[in-house]
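# below is the sequence, then the predicted model.
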Amino acid sequence: MSAAGAAQAQTAPAPLEAHVWPLSATVSDDGVLSLAGIDVTTLAEDFGTPAYILDEGHFRARARLFVESFTQAFAPLGTSVDVYYAGKSFLSVAVAKWAREEGLRVDTCTGGELAVALRAGVPGAEIGLHGNNKSDSEIARAIEARVGRIVVDSFAEIERVAAAARAAGRTATDPVPVMVRVTTGIHAGGHEFISTAHEDQKFGISLAGGQALAALTAVLGHPELELLGAHTHIGSQIQDAEAFEVNARTMLGLREDLHAATGYLMPELDLGGGYGIAYTPDETPIDVPSLARDLAGVIADVCTELGTTVPRISIEPGRAIVGSTTVTVYTVGVVKPVTIDDGSVRLYVSVDGGMSDNIRPALYDARYTARLANRTGSAQTVRARVVGKHCESGDIVISDIALPADIAPGDLLAVPATGAYGRSMASNYNHVLRPPVVAVDAGQARVIVRRETEDDLLALDLG
């Protein structure tokens, strides 16, 4: 069928999969996607493409879900839970403000992220600082800002943080609060590069050979440091709660080992994040209330077995809060049929962005879905591959997807679940300008991170 013929064979627009798209997403009878009551054709006209469109109400709802679920699950145990928003997933001044307004703290892992949180007005006591290779200046700034925790990642860093604490005049009466990051050997996550608790990688101190126990003991030997507890993070995009439960048991065992060896019972355990979302219709996001109840049950049982009090718990969701809030809107450019090795035809659909605004498919073989967003399109579909505009054959947004056969230059294509690690990992490869982040809420749209300009690029080039 020709494109013209296909265009005549219209059908009702496919419904939106609620677990993939933002809460406010709707689609009209003529196939136009809207977010928070604003259709994407208007958003594209007003802000250009590509653009990240972030549903503020959805972000706030996800933040509240974590706070409420974990508070309700752990209150009967006589303890509380601090929910730290993992800023690495996506951080801006506006987002940091929203997180704090919804009862979250903010986890940072560089001086830049720390600067954004502080600019947003987040008190130092509600900020954590991570990082496997913190600079002296990052450590000093964290101490100056009186962050609520510095998560130390190596034996050498224990000594460096202690030295920085002494240099800042901190003593046993006013110690710097720290946690020790522990690798528990529990492998979880959708790709080797995002499974972070196995021993052969850069993060943390291993349980093996008593190393983690020795690190915790070493912190206790520094009066200018306060050992809050142990921290662990087992991976990312995990959709099964069992790994988190096993990890919690392991960490409680380490807590008791330190107690038996030194008499010190750590008041807190940080169980990290890594909670999975749905990127495609066939994936199932982790059930947050169920996860909270399961973890609370495991922790209660283990503490009863060990005869110890239940520690204060902290967690660090990032993707699970911001991931599904955002849709990237692209404009379609070149549409090209290509005959592939098996003799079939694949339609290559090029968009005006690509790996510079979403590197995850190239890094992790990450899968996404998409839909034609400015009209219904033909009932007939074709096998397609959505690709970017960069000078790389691996510049693929979606490797294999069925799209309307009449998709054409000028159409808008919307890719959901791009809130996490889209803008935060964006680059200027090929000197492409990074897209804006546009927050939408109750029929209003505002830019919270503006689009880069050529002047921004050239301002860094000193000739």
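Received it, and whenever you're ready, just let me know what you need.

# switch to C-alpha atoms for all contacts and neighbour counts from now on
OK.

# assign A248 to helix, strand or coil.
helix (DSSP: H, G, I helix; E, B strand; the rest coil).

# is it true that it touches G297?
No - look at A248 against G297 with C-alpha atoms under 8 Å: they stay out of range, at 10.6 Å.

# the two - which one has more neighbours?
A248 (22 against 15; other C-alpha atoms under 10 Å).

# can you tell me which residues contact the more buried one?
Going by C-alpha atoms under 8 Å, 6 or more residues apart in numbering, A248 touches 271, 295, 298-299.

# show me what the lengthiest strand in the chain is packed against.
The residue-count maximum for a strand in the chain (DSSP state E) belongs to strand 326-339. Contacts defined by 3 or more C-alpha pairs under 8 Å, 6 or more residues apart in numbering; DSSP states H and E place strand 326-339 against strand 51-55, strand 345-351, strand 412-416.

# comparing those strands, which comes out most buried?
strand 51-55 (a mean of 28; mean count of other C-alpha atoms under 10 Å).

# ok, back up a step: I'd like the contacts of A248 written out as a markdown table, with neighbour count and secondary structure added.
Output for the contacts of A248, formatted as a markdown table (neighbours: other C-alpha atoms under 10 Å; DSSP: H, G, I helix; E, B strand; the rest coil):
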| residue | neighbour count | secondary structure |
| --- | --- | --- |
| L271 | 21 | coil |
| L295 | 23 | helix |
| V298 | 16 | helix |
| I299 | 22 | helix |
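
# adding another structure so you can compare the two:
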Amino acid sequence: MFVSDCLNVNELGHLTIGGRDTVELAQTFGTPVYVMDEQQIRKSCESYRESINKYYGGQGLVAYASKAFCCKAICKMIDEEGLGLDVVSIGELYTAQSVNFPPEKIFFHGNNKTVQELLAALEYEVGHIVVDNLTELEILNQLAISQNKKANIMFRIKPGIDAHTHDFVRTGQIDSKFGLALETGEAMQAVKAAVGMSHINLKGLHCHIGSQIFDIEPFQHAAQVMLGFMAEIKAQTGLELSELNLGGGFGIKYLPEHDPVEYDRYMMLVSQTVKTTCQEKGLKTPFIIIEPGRSIVGPAGITLYTVGSVKEIPGIRTYVSVDGGMGDNPRYILYQSEYEALIANKAGQPKTRTVTIAGKCCESGDLLGENMPIQEVAPGDILAVLATGAYNYSMSSNYNRISKPAVVMIKDQQARTVVKRETLEDIVRNDLL
């Protein structure tokens, strides 16, 4: 019925998440508010963890891509579930450190890491620094020398895969700001340079082909390309790399018609490709890392808003304005990302209206979606946008000096705030006269 398993309708006809009435949650915590179901998050973690152990015989690790949603509570939860952590900034690394996340299970990504970030990674002794380019490699080696440490690294490689997704979230093709290209010889040049560096320990390769991918074939193709390159490295340098990070990008169900691949089927088919290709190339099967983010937290979250006005323009469209918008979810204006929405206090009723959901920002493009089917709607109704657990809080802003919403977590039908709602004082906290 819904895009997420944690959603339902109660006897009052209200939408529930994790067994809690969303109308009551809106009244208690105010709107806009992000609400997430902890059980759903942990269930996804468990599914990935069991699947990778099953198909790689314990020689694999799931690392949560924290850019999807990062706060202290989620980092602690990911650690409790036995997963690793993918961070892309000193802020995400600091958040992980604040809850004593095991540094050996952290992967530090980014296409333009600063000296400050590289030093922080060395100081915290993160397990892997995923090096993006030759400049970064040279800087890291010099920093490691100065700190008398040896940096464990992977190289981010562009495997040249078209993942059939939005241009802005395709990251595996040659024309991308991320990683080293195979076609130009740049990647092999970096490998040979790293092999000769005294304070660099090259452990493996990483790739990421894009986001919100529903097909398995691009992942299989990427594995073949990466293993082929690992075989070339072995032939040219004598070094057989021991680790392969295949990234993330697994699609989720934003709309009822979306049909994402089950995690277990993905793991089974890609593992078969990995093992077959290794046999063909004369390689030992490497330790495999994957980095899901959206698929762990996306389906577990919703955003609740209060409807302010309903503006009908006859023969054109109906605008339903809510007390949030592009500040708490910029994905529609960035990617035209589609979501399912409904009136939470009328969730048991049929969807009879088609509307455009407008935010409150002073910006004509501030929309959460167009031509969206919802129930009959009136001012004061609670509107829920589903599957917003990923890249909503993470990408939120203070445009128009609007405060960021709170994040509320549901566990065993109990609700707790894991990120406080910003206050007006928070808005001016860093201002100087």
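Looks like it arrived, so ask away. Bear in mind that the values here come from a model prediction, so they are computed numbers and not experimental data.

# can you calculate the TM-score here?
The TM-score (TM-score structural alignment, normalised by the length of structure 2) is 0.98; 433 aligned residues with a C-alpha RMSD of 1.2 Å.

# coming back round to it: which one of the helices and strands packed on strand 326-339 of structure 1 lies nearest to A439 of structure 1?
Nearest of these to A439 of structure 1, taken as C-alpha to C-alpha: strand 51-55 at 4.7 Å.

# give me the mean distance between that closest one and structure 2.
Comparison of strand 51-55 of structure 1 with structure 2 after fitting gives an average deviation of 0.4 Å (mean C-alpha distance after the TM-score superposition for structure 1).

# circling back to that earlier point, next, the angle from the longest strand of structure 1 to strand 412-416.
In terms of direction (axes from the mean of the first three to the mean of the last three C-alpha atoms, to 10 degrees), strand 326-339 of structure 1 departs from strand 412-416 by 120 degrees.

# give me the aligned partner of F66 of structure 1 over in structure 2.
Using TM-score structural alignment, the partner of F66 of structure 1 in structure 2 is Y48.

# tell me what angle the host helix or strand of that match forms with strand 301-313.
Following DSSP states H and E, one finds Y48 of structure 2 within helix 38-56. If you take the same axes, to 10 degrees, helix 38-56 of structure 2 sits at 120 degrees to strand 301-313.

# which outside residues touch helix 38-56 of structure 2?
Here helix 38-56 of structure 2 makes contact (C-alpha under 8 Å, 6+ apart) with 5-6, 18, 58-62, 77-78, 81-83, 263-264, 267-268, 271, 288, 295-297, 299-300, 409-412.

# C6 of structure 2 -> structure 1?
Match for C6 of structure 2 (TM-score structural alignment): S24.

# surely that match is in a strand?
No - counting by three-state DSSP, S24 of structure 1 is located in no strand; its state is coil.

# without its sequence neighbours, what residue ends up closest to it?
Of all residues beyond its chain neighbours, the one nearest S24 of structure 1 is A36 (4.8 Å), with distances taken as C-alpha to C-alpha, 6 or more residues apart in numbering.

# farthest-apart pair in the contacts of A248 of structure 1, please.
Among these, L271 and V298 lie farthest apart (C-alpha to C-alpha), at 12.7 Å.

# ok so, going back, tabulate the contacts of A248 of structure 1 (TSV), appending distance to M179 of structure 1.
Formatted as TSV, the contacts of A248 of structure 1 follow (distance: C-alpha to C-alpha, whole Å):
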residue	distance to M179 of structure 1
L271	12
L295	21
V298	22
I299	19
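
# nearest to P281 of structure 1, of those residues?
Using C-alpha to C-alpha, the contacts of A248 of structure 1 come closest to P281 of structure 1 at L295, 26.8 Å.

# so what corresponds to that closest one in structure 2?
Per TM-score structural alignment, L295 of structure 1 is aligned with V270.

# its match and L227 of structure 2, how far apart?
12 Å (C-alpha to C-alpha, to the nearest Å).

# helices of the stretch 101-250 of structure 2, residue ranges please.
115-124, 134-147, 186-195, 217-237 (DSSP state H, counting those that start in this stretch).

# now the farthest one out in structure 2, which residue is it?
Most distant from the centre of structure 2: P314, at 39.8 Å, with distances by C-alpha atoms, centre = their mean.

# which residues are in contact with that residue?
P314 of structure 2 neighbours (C-alpha under 8 Å, 6+ apart): none.
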